[in-house]
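> Build me a model:
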Amino acid sequence: MVKSFQGVRMVESKTPAQPILVKDHMSTNLVTFRPEDTIDQVMEILTKRKISGAPVVDESGGLVGIISEVDCLREIIKGKYTNTVRFPAQVKDLMTKEVMTLSPDISLFDAAQKFLDYQIRRFPVLREGRLVGQISLSDVVRAFPKLKHTTW
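You can find the predicted model right below:
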């Protein structure tokens, strides 16, 4: 007769896994721009902070657009044809005005799907119409290796 010994087993908790939410992985200390800022200013700050874009807010802090390195490229190319190294265009002329946003309370999985669906690099995060953060594609990718298998 052969006996089998399986050893001590870890018992999984019966409590439901907590949802993995955008608000737990978004950036909240944001660089923002104003519509009147110049592309020169934007490129300097994006380069200095090593970021690829940021929200654009009005005087009251309301989200009015988003500006990215790709938007800056439009002004750089225009500068080639005018033979200038200065980029005086204003953010309001080049920013994306129709901005897709996310709620801080949606799951990171839903956010990941939106990144795939829309193929953009960042979503401003709004709560009740107010800018509370931003989540980038990099934020989502960095979050998953830190998660325990039991939270999936």
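
> When you work out contacts or count neighbours from here on, use the C-alpha atoms and nothing else.
OK.

> Just list what whichever strand or helix holds V141 packs against, helices and strands only.
Secondary structure assigned from DSSP states H and E places V141 in helix 137-143. Helices and strands touching helix 137-143, as assessed by 3 or more C-alpha pairs under 8 Å, 6 or more residues apart in numbering; DSSP states H and E, comprise helix 108-118.

> other SSEs contacting the helix it packs on?
Using 3+ C-alpha pairs under 8 Å, 6+ apart: helix 108-118 touches helix 137-143.

> mind checking how far the helix it packs on is from the chain centre?
Mean C-alpha position of helix 137-143 versus that of the full chain (C-alpha atoms, centre = their mean, to the nearest Å) differs by 9 Å.

> Also stretch 98-106?
10 Å.

> mind listing what's buried in it?
Within stretch 98-106, the residues that qualify as buried are 101-104, counting by 16 or more other C-alpha atoms under 10 Å.

> now those as TSV including secondary structure and distance to I20?
Converted to TSV, those look like this (DSSP: H, G, I helix; E, B strand; the rest coil; distance: C-alpha to C-alpha, whole Å):
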residue	secondary structure	distance to I20
T101	coil	18
L102	strand	14
S103	coil	13
P104	coil	11
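
> another one to check against the first:
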Amino acid sequence: MYEVNKVREIMTENVIYCEVPSTRVEVLSIMKKHNLTCLPVVKKGTKKLVGIITRYSLLEKPMEEQTALIMTRDPIYVSPNHRIKDLAKAFIDHRIRYIPVVDNDELVGMVTVSDIVHKVLTKSTFYQPIKNFIERNFIALWDKTPINVGWRIMELAKIYAAPVINSKLEVVGIFSASDIFSHIEIVVDEHKHVVKAATEGQEWDWDSLTIIYVGSKKLILPEKPISEIMKREIVTLREETSISQCAKKMRDLNLHILPVVNSEGVLTGVINDMNLIKILT
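Sure thing, here's the model as predicted:
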């Protein structure tokens, strides 16, 4: 059905990682240097996988300094010979976006949901329309919504991105957690750690102007509207759009969610990459 069959064909080799013991500052330094949003964690002096840490992990536990207390322990992993079909199922079943690749008990790579979309779905001919994979019950945000309110809504809905509409109900952008991270500076106990991020596949720009104060279990976000930081370069899709076409749009725009509209241009749903890879399972 598709040309690429094994994890080794799409994974990132020579993977960048962090070690334990280490600190939040060291993890941030590695992420900054290599423009990464996720790092596998290995035991110091070895390549034995013991955890995984993402930019979200750093915000979820703002008062912890030790990597071992921030990371997700004993993460799901796959082998280089794992089938793409089984990899897609693992992403969906565990609702995760990053999976380390381990061979002979050593870390040898990383693979992501976007790797499947960009390297599998775009290179094969999937004529099926996206119609059956669209999210019909979804959240859209008003472009005048304050950033702190938009972030809280997404937190409650357990989503990291949402389409944005204006007062005319027109789709004008996509607002994501990455948009927030691209304008923040983390301040914890008088220690300031700049964190700038982008959507998966994009480079990070670490020159920050906006400050977000992270206190104990609380984020204080600037109250300017999401329209000032949202991603405006988007495309809208129709239900008849093929899976391959959708995958190519996601790759070209470095987005993992796209709005779907009807013939009148009215927003009717969203399609995300996690749903898109269900075609492989």
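
> quick one: the helix holding V141 of structure 1 to structure 2 mean distance?
Averaged over the aligned pairs, helix 137-143 of structure 1 sits 1.2 Å from structure 2 after superposition, using mean C-alpha distance after the TM-score superposition for structure 1.

> can you tell me what part of structure 2 that helix aligns to?
Aligning helix 137-143 of structure 1 against structure 2 (TM-score structural alignment) gives residues 113-119.

> So what touches that stretch?
The contact list for stretch 113-119 of structure 2, computed with C-alpha atoms under 8 Å, 6 or more residues apart in numbering, reads 4, 10-11, 84, 88, 91, 97-98, 200, 247-248, 250-251, 256, 273-274, 276-277.

> distance of I51 of structure 1 from Q41 of structure 1?
Look at I51 of structure 1 and Q41 of structure 1: by C-alpha to C-alpha, to the nearest Å, they are 14 Å apart.

> Pull the number of nearby residues for A143 of structure 1.
A143 of structure 1 has 15 neighbouring residues, counting by other C-alpha atoms under 10 Å.

> Kindly apply the preceding question to K48 of structure 1 instead.
9.

> cool, L137 of structure 1 as well?
17.

> V172 of structure 2 looks like it's in a strand, true?
Yes - counting by DSSP: H, G, I helix; E, B strand; the rest coil, V172 of structure 2 is found in a strand.

> which residue in structure 1 lines up with it?
Taking TM-score structural alignment as the criterion, V172 of structure 2 has no aligned counterpart in structure 1.

> V172 of structure 2 touches I165, doesn't it?
Yes - V172 of structure 2 lies in contact with I165 (C-alpha atoms under 8 Å); the separation is 5.5 Å.

> which helix is the longest one in structure 1?
Secondary structure of structure 1 per DSSP state H: the longest helix is helix 69-82.

> how far does that helix sit from the chain's center?
23 Å.

> Which elements pack onto that helix?
Looks like helix 69-82 of structure 1 contacts helix 39-49, helix 91-94 (3+ C-alpha pairs under 8 Å, 6+ apart).

> what's the matching range in structure 2 for the shortest one?
When you say that, I think you mean helix 91-94 of structure 1. The aligned range for helix 91-94 of structure 1 in structure 2 is 67-70, by TM-score structural alignment.

> Would you mind listing the buried residues in that stretch?
67-68, 70.

> what does stretch 98-112 of structure 2 give?
Neighbour-count burial for stretch 98-112 of structure 2, counted by 16+ other C-alpha under 10 Å, picks out 98-102, 107-112.

> same deal with stretch 55-75 of structure 1?
Neighbour-count burial for stretch 55-75 of structure 1 flags 55-57, 63-69, 71-72, 75 (criterion: 16+ other C-alpha under 10 Å).
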